[in-house]
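[1] Sequence and predicted structure below; questions after.
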Amino acid sequence: MFSLTLASLSPADPLRWLAQGWRDLVRCPRIGLFCGACFALMGQALWQAFQHPPAYVLALSAGFLRMGPFLALGLYDASRALDRQTDAESAALTSLRAGLQNPGVMFLWGALITGLCALAMLPAFLGLLVVGPVLGHATWHAYRHIVPAPVAALPDKSAVTP
């Protein structure tokens, strides 16, 4: 994982990842819209909890923070199934390395995620129905771009007997 060569990034890359995330949502809408609906419903539940005693807010906030990453993993798995296999831990550690290697582009990526999530929450969290899955898929495409696929080894011709 630490020996992987990471790609150099350009400021246009985050927009490319978002476009690829949108294409994945269109290609595989059921799982994406299910996860998006879960994000939107959790946001609504959290908003309703703010209308009640603080204990409810704390419990639902903790639940929301724990469920979000698990739902996103389902989206990563859908994108990964369309591409290549890796585990979530390796992907997370490699993402940290990418942030250190390309801080400007990764800051832009984080700002886009933050801005899109904020906008998605404005219409009663309904924007999360689409924004959540697109960001989930796009994050996988970011990882895939940052960590180029390994080149398949060609068979050794000297080992082949005539």
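    Here it is on my side, so go on.
[2] going forward, measure contacts between C-alpha atoms and count neighbours the same way
    OK.
[3] So which residues make contact with stretch 19-35?
    Around stretch 19-35, the neighbours that count as contacts under C-alpha atoms under 8 Å, 6 or more residues apart in numbering are 71-72, 74-75, 78-79, 129-130, 132-139, 141.
[4] Please read the previous query as pertaining to stretch 115-135.
    Contacts to stretch 115-135, defined as C-alpha under 8 Å, 6+ apart, come from residues 18, 21-22, 24-25, 32-33, 35-41, 43-44, 72, 75, 113.
[5] again with stretch 45-58
    Residues from elsewhere that reach stretch 45-58 (C-alpha under 8 Å, 6+ apart): Leu60, Ser61, Phe64.
[6] Which members of those residues are positioned in helices?
    By the criterion of DSSP state H, membership of the contacts of stretch 45-58 in helices covers Leu60, Ser61, Phe64.
[7] ok, the second one - contacts?
    Neighbour list for Ser61: Leu46 [criterion: C-alpha under 8 Å, 6+ apart].
[8] Please compare the first structure with the one that follows:
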Amino acid sequence: MANPNDGAKPAMPEVVAITGADIRAAIMQGLNDFARAPLFGLFFGGVFALGGMVIVLGLTIWRVPWMIYPFAIGFPLIGPFAAVGLYEVSRRLEQGQPLDWKAVLAVVWHQRTRELSWMAFVMLFVFWIWMYQIRLLVALVLGRMSFATLERFLDVVFTTPQGWTFLAVGHVVGAILAMVLFSITVISIPLLLEREIDFVTAMITSVKSVLASPVAMIGWGVTVTALVLLSCVPFFLGLFVTLPVLGHATWHLYRRTVVA
């Protein structure tokens, strides 16, 4: 006899409230995972860092170096997706499974056929909106000013009234976009890696986790953003270490937030 539950949609994952103590514990677990599997961490952190270097080099070659500043601000938006391999490493360490390069990379590659690929589209779309609104603000607020170099662009935005307006509006819009993206991804990506659910359910669960613990979650988001931005200087090299630690920590934060 067929099971009446066959083909039924999975139940909505349950979330619980967390505190600052959970954030600190997750960071310590992330450090521990990085220490246990440093080569994996350096590899995935290096891929993200090298991607940033290539894009900055491209912006320089294309003679739009002024885009480096907004790019560096928005770059952390796609960090959670870049950490998928780190989530898998933490999951294997947690369950006592062997850490095999072929198996870990196979899991990452397999995500292109699962719901996680839709999350990549969502994240890149928000990142595109961020870069587009920067170009729009440049045209509207700084359109009459010329800046052929990054140094000239920074001089304009930090020393002129038009530049201050550009910074104020740009950072407000950026903060709104970052908060939206953070809310829908902080839990959804590790959740989609582990469970067979649709990406919309995963995003709803992620938003529910933020609403359940707004202070702790916003604190986590600010911490991640600050550390990633600091790691971009000089030339994204700090991401070799920062990204793996934060990636592992995010997995453990997910574990503390979503009921097993």
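    That came through fine. These numbers were taken from a predicted model, which means no experiment stands behind them.
[9] Compile the ones in helices among the contacts of stretch 45-58 of structure 1 into CSV and extend it with columns for distance to Ala12 of structure 1.
    As requested, those are arranged in CSV below (distance: C-alpha to C-alpha, whole Å):
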residue, distance to Ala12 of structure 1
Leu60, 37
Ser61, 34
Phe64, 31
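[10] Just the buried residues out of the contacts of stretch 115-135 of structure 1, in ChimeraX syntax.
    Here is the ChimeraX selection string for the buried members of the contacts of stretch 115-135 of structure 1, based on 16 or more other C-alpha atoms under 10 Å:
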select :18,21,22,24,25,32,33,35,36,37,38,39,40,41,43,72,75,113
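[11] now the strands for structure 1?
    Counting by DSSP state E, structure 1 yields no residue ranges for strands.
[12] what about the helices in it?
    Using DSSP H, helices in structure 1 cover 13-27, 29-49, 54-81, 88-101, 103-121, 128-146.
[13] between those, which one is nearest to Thr5 of structure 1?
    Evaluated over the helices of structure 1, closeness to Thr5 of structure 1 peaks at helix 128-146, with 8.7 Å, by C-alpha to C-alpha.
[14] That closest one vs structure 2 - mean distance after superposition?
    Between helix 128-146 of structure 1 and its aligned stretch in structure 2, the superposed structures give an average distance of 0.5 Å (mean C-alpha distance after the TM-score superposition for structure 1).
[15] Quick one: the residues in structure 2 that that helix pairs up with.
    Helix 128-146 of structure 1 corresponds to residues 239-257 of structure 2 when matched by TM-score structural alignment.
[16] Give me the buried stretch members for that stretch, please.
    Buried, per 16+ other C-alpha under 10 Å, within stretch 239-257 of structure 2: 239-257.
[17] ok, the aligned residue in structure 2 for Trp17 of structure 1 to Thr257 of structure 2 distance?
    Counting by TM-score structural alignment, Trp17 of structure 1 lines up with Ala26 in structure 2. Plainly put, Ala26 of structure 2 is 11 Å away from Thr257 of structure 2 if you go by C-alpha to C-alpha, to the nearest Å.
[18] quick revisit: can you put the helices of structure 1 in CSV and add distance to Met1 of structure 1?
    Written out in CSV, the entries for the helices of structure 1 read as follows (distance: least, C-alpha to C-alpha, whole Å):
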stretch, distance to Met1 of structure 1
helix 13-27, 22
helix 29-49, 28
helix 54-81, 17
helix 88-101, 6
helix 103-121, 19
helix 128-146, 13
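[19] Out of the ones you listed, flag the one nearest Ser3 of structure 1.
    It is, among these and with distance given as C-alpha to C-alpha, helix 88-101, at 10.1 Å.
[20] tell me what the closest one is packed against?
    helix 103-121, helix 128-146 (3 or more C-alpha pairs under 8 Å, 6 or more residues apart in numbering; DSSP states H and E).
[21] how distant is the first one from the center of its chain?
    Distance of helix 103-121 of structure 1 from the chain centroid (C-alpha atoms, centre = their mean, to the nearest Å) equals 12 Å.
[22] The last one now?
    With C-alpha atoms, centre = their mean as the basis, helix 128-146 of structure 1 stands 4 Å off its chain's centre.
[23] The counterpart of Gly36 of structure 1 in structure 2 and Trp118 of structure 2: what is the separation?
    Residue correspondence to structure 2 (TM-score structural alignment): Gly36 of structure 1 is matched to Gly45. Note on Gly45 of structure 2: its distance to Trp118 of structure 2, by C-alpha to C-alpha, is 22 Å.
[24] next one: Pro10 of structure 2
    Pro10 of structure 2 sits 18 Å away from Trp118 of structure 2, going by C-alpha to C-alpha.
[25] quick one: which of the two has more around it?
    Relative neighbour count places Trp118 above the other of Pro10 of structure 2 and Trp118, with 16 against 12, counting by other C-alpha atoms under 10 Å.
[26] contacting residues around Met42 of structure 1?
    With the criterion set at C-alpha under 8 Å, 6+ apart, Met42 of structure 1 makes contact with Phe64.
[27] one more time with 10 Å, if that's ok
    By C-alpha atoms under 10 Å, 6 or more residues apart in numbering, Met42 of structure 1 lies in contact with Gly36, Gln48, Leu60, Ser61, Gly63, Phe64, Leu65, Met67, Gly68, Phe125, Leu128.
[28] Alright, I will stop here.
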